[in-house]
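> Here is a sequence together with a model predicted from it:
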Amino acid sequence: MHKFLMIDLDHFDLALLDVLQRFGRATHQQLGEQVPLSPSQIGRRLQRLESTGVIEGYRVMLRPEKLGLGVTAFTSLKLKHQGDSVIEQFQQQIESLPEVLECHATVGDADYLLRIVAPDLSALSSFVMKKLMRVPGVDSVRSNIVLTTFKRNGPLPLGHLSGSDTAS
């Protein structure tokens, strides 16, 4: 077992997690076709993985461009000051902005890295100038516009947990 794990995961758990990442809507019966366990055993394992927080939740992945959100930007952001109250206020404001899909605190040239979606470049510009730059504490913003995406929301690699390159 790896020292950072809070739960023991056997090869069945890893195989189950691997299949679920690719086919989240699979029934217990369908999962049993991929992982050699009965549907009731799968149900018990899923319940354990959910209750321990290994499985955070279930989502439907939507294609932004199919829904009129044609621009994605990765935006690095610097804060003016790093005090606890500035960071708390910044985080609360960012949580309230639906255009920001992800926000990561980073070490390096930027304090935060954000993934932002917008209908078009004009809307992105308006969002950055009228909303993001007005968040208290923001000093500078720099965006990289995505031209095309060929890999998105890939499954987590689990091979390091089983000692092989794949979980199954």
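In hand now; what should we look at?

> Only C-alpha atoms from now on, for both contacts and neighbour counts.
Fine.

> what's the closest non-adjacent residue to the residue lying farthest from the centre of the chain?
No residue in the chain has its C-alpha farther from the mean C-alpha position than Ser38, which lies at 30.4 Å (Cα atoms, centre = their mean). Nearest residue to Ser38 in three dimensions, chain neighbours excluded: Gly32, at 5.8 Å (Cα to Cα, 6 or more residues apart in numbering).

> And that neighbour, how far from Arg44?
12 Å (Cα to Cα, to the nearest Å).

> Show me which of those two is the more surrounded one.
Legend: neighbour count by other Cα atoms under 10 Å for Gly32 and Arg44, higher for Gly32 (17 against 11).

> Tell me how many other residues crowd Ala118.
Around Ala118 there are 22 residues (other Cα under 10 Å).

> ok but Arg48 is inside a helix, no?
Yes: the assignment for Arg48 by DSSP: H, G, I helix; E, B strand; the rest coil puts it in a helix.

> Run a quick neighbour tally on it.
15.

> how much space between it and Ile42?
For Arg48, the distance to Ile42 - Cα to Cα - is 10 Å.

> tell me the SS of the most centrally placed residue in the chain?
Centroid-nearest residue in the chain: Glu102, 6.9 Å away (criterion: Cα atoms, centre = their mean). Put simply, Glu102 is strand when judged by three-state DSSP.

> wait, what's in contact with it?
Contacts here follow Cα atoms under 8 Å, 6 or more residues apart in numbering; on that basis Glu102 touches Leu113, Leu114, Arg115, Ile116.

> neighbour-wise, which of the residues you listed leads?
Ile116 leads the contacts of Glu102 on contacts (other Cα under 10 Å) with 23 neighbours.

> Roughly how far does Arg22 sit from Leu156?
In this structure, Arg22 and Leu156 are 10 Å apart, going by Cα to Cα.

> Please say which of the two ends up with more neighbours.
Arg22 (13 against 10).

> put this beside the first:
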Amino acid sequence: MILDHHSLAILRELQRDARQTVQQIAERVGLSTTPCWKRIKDMEAAGVITGYSALVDRARVGLGLLVVAEVNLNQHSPDTVQAFERAVQATPPIVRCLSTTGQADYLLSVLVPDIAAYEQFLHAELFRLPGVTHVRSSIVLKEVKSDVRLPVPTQAAAADAPPRSGRTSAGRASAAPAPAARTAPHPPIPPTLPKGIDNV
């Protein structure tokens, strides 16, 4: 699907505030209501727009601790990889899972109430996921930027995107652009953290 500047503008408006009426969006992007509504429906049908949701303040619902966990598997056979990824999908505290290059096989974002809850999650759930052999955990001290909105371009047309890289039959990541240089590491984890946060 080719997206022109009107469609891209609609996407930016929906990301800014999806509660707007079609008429309000149409006025902001310079279209009449019917063509605007049709573009939204076309983008929904094509999978460009995948859904609508509310943004929730995690601290206000008792999820005050964000942990980034680097996970390694004991093998990378298709069965092990698929079993691990299915288990991750079924584990609510894991809100993001990325298959990566580098030393870790996966990067997980985990949301829990506090350190005690993470220690419990680590030993009762994370280490029991299929194939997990090593977990290195980093406690997030501050979210400097956390934006779910995509930087949709203003004018350039966006053609159909190629398939996302995935794991090959050997279980390793398929070819992808070279990773960006690593940023500076997080500050050291405070010494009061319980044992088991970085285990082999």
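Done, it's in. Keep in mind that this is a model prediction, so the values were computed, not measured.

> The residue nearest to Ser38 of structure 1 maps to what in structure 2?
Counting by TM-score structural alignment, Gly32 of structure 1 lines up with Ala26 in structure 2.

> does that match really touch Arg39, like I thought?
No: Ala26 of structure 2 lies out of contact with Arg39 (Cα atoms under 8 Å); the separation is 10.4 Å.

> I'd assumed Arg45 was in contact with the residue nearest to Ser38 of structure 1.
No: contact criterion Cα under 8 Å: Gly32 of structure 1 and Arg45 do not qualify, at 11.7 Å.

> Map Thr133 of structure 2 onto structure 1.
So, by TM-score structural alignment, Thr133 of structure 2 is matched to Asp139.

> rewinding a little: quick check, nearest of the contacts of Glu102 of structure 1 to Arg152 of structure 1?
Arg115 (12.4 Å; Cα to Cα).

> circling back: quick one: contacts for the match of Gly32 of structure 1?
Ile10, Ser32, Thr33, Cys36.

> tell me the contacts of the first one?
Applying Cα under 8 Å, 6+ apart to Ile10 of structure 2 gives the contacts Ile25, Ala26, Val29, Cys36, Ile40.

> Quick check: the second one vs Asp4 of structure 2, distance?
Computed with Cα to Cα, the distance linking Ala26 of structure 2 and Asp4 of structure 2 is 15 Å.

> Repeat that for the last one.
Ile40 of structure 2 sits 13 Å away from Asp4 of structure 2, taking Cα to Cα as the criterion.

> Which positions in structure 1 sit opposite stretch 110-124 of structure 2 in the alignment?
Using TM-score structural alignment, stretch 110-124 of structure 2 pairs with 116-130 in structure 1.

> Residues in contact with the matching stretch: which ones?
Residues from elsewhere that reach stretch 116-130 of structure 1, judged by Cα under 8 Å, 6+ apart: 64, 68-75, 99-102.

> re the thing from before, the residue nearest to the centre of structure 1 maps to what in structure 2?
Aligned partner of Glu102 of structure 1 by TM-score structural alignment: Arg96.

> quick one on the thing from earlier: give me the distance between the residue farthest from the centre of structure 1 and Leu14 of structure 1.
Distance from Ser38 of structure 1 to Leu14 of structure 1, by Cα to Cα: 16 Å.

> Over to Gln29 of structure 1?
From Gln29 of structure 1 to Leu14 of structure 1 the distance is 17 Å (Cα to Cα).

> What sits closest to Ala9 of structure 2 if chain neighbours are left out?
Closest to Ala9 of structure 2 by Cα to Cα, 6+ apart is Val29, at 6.0 Å.

> Contact partners for the one you found?
His6, Ala9, Ile10.

> before we move on, back to that, was I right to think the match of Thr133 of structure 2 contacts Leu79?
Yes: using Cα under 8 Å, Asp139 of structure 1 is in contact with Leu79, at 4.9 Å.

> Neighbour count for these two, which is higher?
Leu79 (19 against 13).

> Quick check, the more buried one in contact with Gly137.
Yes: at 5.3 Å, Leu79 of structure 1 and Gly137 qualify as touching, with contact defined as Cα under 8 Å.

> hey, where'd the helices end up in structure 2?
5-16, 22-29, 33-45, 78-89, 115-124 (DSSP state H).

> Next, count neighbours for Gly163 of structure 1.
9.

> quick one: it from Met133 of structure 1, how far?
Taken as Cα to Cα, the span from Gly163 of structure 1 to Met133 of structure 1 is 46 Å.

> Could you do Phe150 of structure 1 as well?
Phe150 of structure 1 is 30 Å from Met133 of structure 1, by Cα to Cα.

> Looking at these two now, which is surrounded by more residues?
Using other Cα under 10 Å as the criterion, Phe150 of structure 1 and Met133 rank with Met133 on top: 15 against 4.

> Now do the same contact list for that one.
Counting by Cα under 8 Å, 6+ apart, Met133 of structure 1 has contacts Asp139, Ser140, Val141.
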